[in-house]
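> got a structure for you, letters missing:
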């Protein structure tokens, strides 16, 4: 079994939206904003080589949207999903499974490409995995999340029979070394893959904890649909992760791929940061 961090590029979001009620004078120290109050964020995916399967977790922004869309998000950097796969010797056709933690555009955008006037799945030989509750939530979006659930990222996945659902059961087994956890504060039924690797537990944090700057319990994004639920979920999972020495894989942190946690007088805080390849 092998794991690879897949850098799919960077984009910018409003710093205040990313940190909710936390004052800029605090979050700006570690996540400095530009003149437009925007902070840069990674779209970091995870590739798992497990036996005869090549499992990709999330797919980043993609590049099929028009200029009008990207002018709001300032896509930047030289990395892309395709180029990062090729750096480690793989091609889109090699992917057997794509686990989509949730269907917001910065997590699912790379799942679909534009081929002329047609939209089609990027990974021709893969099964795409969501769950029925989140899928139904996304295809009939509420007004708060409507701008994040784009039909062109979602509906083409149902063509050719490539979409399947994971049972909504916390801790359900996906493969020999991957279990799926569920969280409901950021959006309905977001999936957090939990991976056993080299006698360690790696938890893919998706948007529950997007960066090391979001470890303190009150540091909750304004994008979260149910922020109080996010705080409860963070409390429970961070306590579990600290007690059992989990490695957290960070999807949006612009600098850090992974971290561990420790107990302090101020509560659970960052312990160490490191690259996935160092595990």
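Arrived safely. Remember, predicted model here, so these are calculated numbers, not experimental data.

> from now on I want contacts and neighbour counts done on CA atoms only, so please keep to that.
Noted.

> residue ranges of the helices in the stretch 51-200 of the chain, please?
Here the stretch 51-200 of the chain has its helices, by DSSP state H, counting those that start in this stretch, at 67-70, 81-87, 105-108, 132-139, 151-154.

> go through the third one and flag the buried ones.
In other words, helix 105-108. Within helix 105-108, the residues that count as buried by 16 or more other Cα atoms under 10 Å are 105, 106, 107, 108.

> closest to residue 34 among the residues you listed?
Set against residue 34, the nearest of the buried residues of helix 105-108 by Cα to Cα is residue 106 (20.4 Å).

> sorry, back to before: pipe the buried residues of helix 105-108 into JSON lines and attach distance to residue 221 per row.
Output for the buried residues of helix 105-108, formatted as JSON lines (distance: Cα to Cα, whole Å):
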{"residue": "105", "distance to residue 221": "16"}
{"residue": "106", "distance to residue 221": "15"}
{"residue": "107", "distance to residue 221": "16"}
{"residue": "108", "distance to residue 221": "19"}
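
> comparison target, given below:
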């Protein structure tokens, strides 16, 4: 098995929204804002090569939205899913499975693209199966008013119409149907959105947790640094406290999906609770 970090692009979001009730004087120390109060964000996927399987965890915004939509998110840089897959010798048609932590547009938008005449949509990964869970699917297809703008129909329903949609059973450990030999578990969390899935992967004698939107950047490690986007922020804090203790006890490395500058992070216990220990690149830890 081999893992590859895949940067799908960069965008910006309002720093206040990303840190909720935490004052700017605190969060800007780790996530500095520009003159519009926007902070830099990454869209980092994780590619798992395991035998004949090539599994992609999340897939960024995609390219099918209009200029007005993308204008809200201040896209910058030249990273793309296709470009960074090619760095490792892969193309989208090689992907066998796309595992979606949740169905917000910045995590699943790249799964669906326009068809050739732009009259409809098709899977961007023609040979892949898409994986979510039934509870989250229902939440996303019957959205509450708070999250409606994050669950875009054009990202979600074409997966089902393609016949490539699958549900991970709840609860589950070990075998998920798509990779019976893969050493991976799933942590389910409900504070950000219903049944968000955090993959836990054993790799080269280390354990990596794809932290998704529970801990989107290294700056979000402190317990009360919770996004304003979360549907149940108090629940997020409970889940985060439990999760961070697991990370300390088991020496987990956090894979940071939305951190524009750091791929991996470690945490440590202090007198004031769990804090960020250090950040790393994949190259520093795994030699590539």
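Perfect, thanks for sending it. Quick caveat: nothing in here was measured; it's all calculated off a predicted structure.

> so which residues of structure 2 form strands?
2-14, 38-50, 53-57, 97-99, 112-114, 121-123, 129-132, 165-167, 184-189, 196-203, 206-210, 253-255, 264-270, 273-280 (DSSP state E).

> average offset of the third one relative to structure 1?
After superposition onto structure 1, strand 53-57 of structure 2 lies on average 0.2 Å away from the residues it aligns with, using mean Cα distance after the TM-score superposition for structure 1.

> my guess is residue 185 of structure 2 contacts residue 200. True?
Yes - with contact defined as Cα atoms under 8 Å, residue 185 of structure 2 and residue 200 form a contacting pair (5.0 Å).

> my guess is residue 8 of structure 2 meets residue 41, correct?
No - applying Cα under 8 Å as the test, residue 8 of structure 2 and residue 41 come out as separate, 11.1 Å apart.

> neighbour count winner among those two?
More crowded of residue 8 of structure 2 and residue 41, by other Cα atoms under 10 Å: residue 8, with 26 against 22.

> ok, the more buried one - contacts?
Contact analysis of residue 8 of structure 2 by Cα atoms under 8 Å, 6 or more residues apart in numbering lists 42, 43, 44, 45, 59, 60, 61, 79, 80, 81, 82, 84.

> swap in residue 267 of structure 1?
residue 216.

> residue in structure 2 paired with it?
When structure 2 is aligned by TM-score structural alignment, residue 267 of structure 1 is paired with residue 273.

> also residue 58 of structure 1?
Checking TM-score structural alignment: residue 58 of structure 1 goes with residue 58.

> ok, its match - contacts?
Residue 58 of structure 2 touches 45, 46, 98, 99, 100, 101, 107, 108, counting by Cα under 8 Å, 6+ apart.

> so how do I select the buried members of those in PyMOL?
Applying 16+ other Cα under 10 Å to the contacts of residue 58 of structure 2 leaves a buried subset, and the PyMOL line that selects it is:
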select buried, resi 45+46+98+99+100+101+107+108
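
> and of the contacts of residue 58 of structure 2, the nearest to residue 227 of structure 2?
residue 107 (16.0 Å).

> roughly how far does the closest one sit from residue 192 of structure 2?
Taking Cα to Cα, to the nearest Å as the measure, residue 107 of structure 2 falls 13 Å from residue 192 of structure 2.

> residue 23 of structure 2 now?
Residue 23 of structure 2 is 20 Å from residue 192 of structure 2, by Cα to Cα.

> swap in residue 139 of structure 2?
Per Cα to Cα, residue 139 of structure 2 is found 12 Å from residue 192 of structure 2.
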